[in-house]
Structures are given as structure tokens and as C-alpha cells.
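# Mind folding the following:
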Amino acid sequence: MRELIIAGNWKMHKGLDDSKKFSRELTGVLRSNDGAKVIPIIAPAYPFLAVLQREFENSPVKVAAQDVSVHDDGAFTGEVSASMLASLQLPYCIVGHSERRAYHAESNEIVREKAEKLMLQKIVPILCIGETLEQRDAGITAKVIKEQLTGCLHQINLYSGKELIIAYEPVWAIGTGRTASGAQAQEVHALIRKWLSVQYSEHLAESLCILYGGSVKPENIEELLNMPDIDGGLIGGAALKADAFVKMVEIAQKYDMEHNK
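Purely as a prediction, here's the structure:
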């Protein structure tokens, strides 16, 4: 049975004081999952990873990094290695986000290298894939998604399905206020799960969590969770507000208790 994941990607938002304030608002409410299989995750900026690890120590909230270097160590100014993240005992790290691909020219091969470095350190990559508006309008969404999966997971061994999380983020729905409908998102999630079943195994495909990212908010999270292949959200703007993030976690907890997805 797959867990539900509500992951907040703060991007380059929130300084130290705001990060601490947010974390205390969360820990004051999210003391336990009350039996629900829901994992709340927050991905703050690099300088505050250790701070939030301490803040969330006695809560169900997990901390993720937003990116990682392809290098292990050396003269790479500004880079942070997977082993450095592992020294903080971080369980998760985002790779391949569309903003990294667009603004830093990260290819599928670079994303694959990053995922591999993380997995060697026992950190679960949250692998982001998704098509642009032009690609969707051209009718090549499936082709793009399969190419990204093939490139990003080339020669990467997966066994249990717990070593990786995939986040489908249609680029046209990120930060635009536009959201794929539940049916649109489900179509791509089903395609991803089918690809995994062919390339790996049916068991792995059914065990691996696939998140949706793209203007997710309290108003649409339940519709998305109702789709059979959507296991939560990778959330940007709405995750910057503690009350909205808590609301989405609570909706997921209620959904899980009622449906045991």
C-alpha cells in the first residue's frame, strides 16, 4: 500500500525567522498522523536544512533538500554534495525540477547523475518530470514523459519502489495558477506507472509513489487524491502558508483513513 505524500517546495523563499515560525506552527498542529499513512515533507533553502531538521525532530514532518551536486567533493564553489546532505540525515532531495532544467540547463543525464548520487547515500530522490505547454499542445506529452523517464532512470536499479519518488509537474501549470484537471493528471500518472511496470516490474510500479505538482492547493488536493495513480502533491506557493499546508495534510490524512489507498 502506497503512502500519501504532501511535499512543500519553498524554492528561494523564507529566511531563518520565517522558517522557524512556519515550523513551529506546523509542529503545534501536526503532532502525529493519527494512524494515517501520510508523509508531510518540507524542502527549505540550503542554509536552513539543519535548523528545520531540529525543529521537526519530534514531529511527523520530514525535511528535503531542493537540489544536489553531481560532484562528490572538490573545488566546486557553491555546490552541495549528496554525502553532505546525508551527514544531515536528510531522507529526501528534489532533482530535475523544471526551474533547474530551464534556468540551469540541466539535462536528463545530469538529473540521472544527481539521482544516482543520492541513492548511493540512501537519500530518496524526488524526481521531477513534465511537459511544456507547447509540447502538450503538440500532442507529444507521452513521448516527452517517456523520454524523460528513460533518460533520468537509465541504468538505475529499482527494487522495492521505496528508493524513488516521481513528481509529475506539467511545466505549464507551475506558478501560473493553471492546474491540470484530475483526469489530465491521472492520464499521465497512469502512463508513468505503466512505464515502470514494463521497465521494472508490476510490483515496483504499484509500490512507487507518484506525486502531482502544479498549482496544488487546498481547494483541489482532494480531487487529485481521488485519482487512482496520484499519491500526493509537490506543492509550491500554497506550501508557503502554514495554514494551507496543514489543511492539505489534514485532507490527505482524512482521505487515507477513509480509503486506505
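# from here on, contacts and neighbour counts on C-alpha atoms
Will do.
# For residue 23, which non-adjacent residue is closest in space?
With sequence-adjacent residues excluded and distances taken as C-alpha to C-alpha, 6 or more residues apart in numbering, residue 23 is closest to residue 55, at 6.4 Å.
# How much space separates the residue lying farthest from the centre of the chain from residue 8?
Ranking residues of the chain by C-alpha distance from their mean position (C-alpha atoms, centre = their mean) puts residue 75 at the top, at 29.2 Å. Separation of residue 75 from residue 8 (C-alpha to C-alpha, to the nearest Å): 31 Å.
# and for comparison, fold this next one:
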Amino acid sequence: MSRPKFVAGNWKMYTTRAGAVDLAAAVAKGLPAGGKTRVAVCPPFPWLTAVADALKGTPVAVGAQNCHFEKEGAFTGETAPGMILDAGCQYVIIGHSERRHGFGETDGLLNKKTKAALAAGLSVIFCVGELLAEREASQTEKVLETQLTHGLADLSAAQLEKVVVAYEPVWAIGTGKVATTEQAQAAHAFIRQKIAGQFGEKAAAGLLIQYGGSVKPDNAAALLHQPDVDGALVGGASLKADTFLAIVAAGG
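Take a look at the predicted model:
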């Protein structure tokens, strides 16, 4: 099955309002006419509406970086999936390693968030990946299997059509290290195999699996042309339009 490429920028806790709008506009302006690669940007919460407004009528989608699992309620400081949708978003990142390991988010919690986001009408970028100690202990596949099995538990194959999986080896995020093309391909192929067992071959064949972890213009092409790598979840390199657009261009 021929799958489209999908490159998303995770702006994390960076940018000002004006800077976010300018960056979004520059990304949209710089996309090649008729480009086939899907593109999204994920700004900080306060800038979602401003960025969504700036990107109206362009091919660039907007995503949030996190969400709560309830529709509404007394959850001070949290943001419901429906609010994210109402702000102009199509996507939400769930389970980024900085949420898993910095904020202690569990597979069970991430499963609740995923279900809530899908129920609200959002598409989910669901992140999985192992720590350096886990890779060195040859536990990568065990970790990925656990995160996929529990994080995507009780979803249907139809719901999975609105899920993108992002493989992000935690040891490669913000470190300058990057998985080799062989390491990335092996992990992506394993993820697709596990999804096939969980949701069926057809669902697995259609699933987009992004690579995330120090993706830059100089390594993007080699990564994005691996058979099971369908795009990238880009961190630091997404904060400058020229570097982000170079990664998008590397997808073909």
C-alpha cells in the first residue's frame, strides 16, 4: 500500500504569539505547489487560535500538544479535546516522551486521552518509544509492545484510521543523537507488525508511522525513505521555517 508522508512540527514551549503566527505563515508560504506531503504544526496552547486563523485556507493543519480526557469539568489548568477542536485544530499529540517521563503519564491515562480525543473528532499523533537504558538492555520491542497494547486498548480498526503513531526513541530527543536508518526502520516495522496483530493487516498497512528524534534536513531524506517510515515528528528543527520546510521537502 502506498502511504502519504506526514511531517508535523512540535513547537513545545517556545515562540511568542507574533513569532508563532509568522512561523506558521512562513511554513504555509514555503510549501511547494502540489506537494504531496501532509504538514501540521503544533503550537503552544495560547497560540492555537491565532495560528489556526493564520493557516485558514492553506494545506497546513494545526495540532495541540496535549489534552485532558474529560469533556469539561473542574480540572484547573487543563484543556478538553473539544476546546482544542473549537480552537481550529485537527490533531493532538498524545503520549510524547516529555509527558510520559517528565509528567508521569501512564499508558492507562494516555488510552483515556486517546479515546476522548477521537470521540471529540480530533486525529491523534500517538507517541511511543524507549529510553536509552531500555534499548541497551534489548527491551525496545517489549517497551513498544506494552505502549501500543495498553495505549491503544479497546480502539476499533475504524478509530485507528484517525491515529498516527510516532516512534520517538527517547535517547534521541533533543540530544542531537539520531537512530540509524536501520534502527528506525526496524522499530517502525515492529510497530506495524504489532498493529497488524492488534487491529488487522489492513489497518496496519494504512497506518502512518512517523519518526521523531533529532530529525534535521541532513538526515531527513535517509529516514523518510525507509519502507515503514511515513514521516516525521519534528522538534527543534520545526522552529525555523527553512529547516522545517527542508524536512518536508525530503519526504518527496
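# and the gap between the residue nearest to residue 23 of the first structure and residue 177 of the first structure?
31 Å.
# Settle it for me: which of those two has more neighbours?
In terms of neighbours (other C-alpha atoms under 10 Å), residue 55 is the more surrounded of residue 55 of the first structure and residue 177; the figures are 20 against 12.
# contacting residues around the more buried one?
Contacts for residue 55 of the first structure (C-alpha atoms under 8 Å, 6 or more residues apart in numbering) come out as 20, 23-24.
# where's it relative to residue 141 of the first structure, distance?
40 Å.
# Enumerate every residue touching residue 10 of the second structure.
41-43, 65, 233-236, 238.
# Distance of it relative to residue 61 of the second structure?
12 Å.
# between these two, what contacts are shared?
residue 41.
# Tell me where the stretch 101-250 of the first structure has strands.
With strands called from DSSP state E, counting those that start in this stretch, the stretch 101-250 of the first structure shows them at 124-129, 165-168, 210-212, 232-235.
# Tabulate those strands in TSV, adding columns for distance to residue 88 of the first structure and mean neighbour count.
Below are the strands of the stretch 101-250 of the first structure laid out as TSV (distance: least, C-alpha to C-alpha, whole Å; neighbours: other C-alpha atoms under 10 Å):
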stretch	distance to residue 88 of the first structure	mean neighbour count
strand 124-129	14	26
strand 165-168	20	24
strand 210-212	25	29
strand 232-235	22	28
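# Could you export the contacts of residue 55 of the first structure as a markdown table, including neighbour count, secondary structure and distance to residue 184 of the first structure?
Shown next, in a markdown table, are these (neighbours: other C-alpha atoms under 10 Å; DSSP: H, G, I helix; E, B strand; the rest coil; distance: C-alpha to C-alpha, whole Å):
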| residue | neighbour count | secondary structure | distance to residue 184 of the first structure |
| --- | --- | --- | --- |
| 20 | 17 | helix | 37 |
| 23 | 21 | helix | 33 |
| 24 | 16 | helix | 36 |
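# Double-check that residue 9 of the second structure belongs to a strand.
Yes. Assessed with DSSP: H, G, I helix; E, B strand; the rest coil, residue 9 of the second structure lies in a strand.
# now residue 96 of the second structure, nearest residue through space, not along the chain?
In space, residue 96 of the second structure is closest to residue 127, 5.2 Å off (C-alpha to C-alpha, 6+ apart).
# right, I mislabeled it, should have said residue 82 of the second structure
Closest to residue 82 of the second structure by C-alpha to C-alpha, 6+ apart is residue 120, at 5.5 Å.
# Distance check, that neighbour against residue 15 of the second structure.
27 Å.
# Quick check: which helices or strands does the biggest helix by length in the second structure pack against?
Identified as the longest helix of the second structure according to DSSP state H is helix 181-199. With contacts taken as 3 or more C-alpha pairs under 8 Å, 6 or more residues apart in numbering; DSSP states H and E, helix 181-199 of the second structure sits against helix 140-151, helix 201-206, helix 217-224.
# to the chain's geometric centre, what's the distance from the last one?
Meaning helix 217-224 of the second structure. Offset of helix 217-224 of the second structure from its chain centre (C-alpha atoms, centre = their mean, to the nearest Å): 17 Å.
# compared with the first structure, how much does that helix deviate?
Here the mean offset of helix 217-224 of the second structure against the first structure after fitting is 0.6 Å, by mean C-alpha distance after the TM-score superposition for the first structure.
# returning to what we had before: ok, the equivalent of the residue nearest to residue 96 of the second structure over in the first structure - contacts?
Under the alignment by TM-score structural alignment, residue 127 of the second structure pairs with residue 128 in the first structure. Residues in contact with residue 128 of the first structure (C-alpha under 8 Å, 6+ apart) are 94-98, 166-169.
# Recalculate using a threshold of 10 Å.
Residue 128 of the first structure makes contacts with 94-98, 101, 111, 148-149, 152, 165-170, 210-213, 234, as judged by C-alpha atoms under 10 Å, 6 or more residues apart in numbering.
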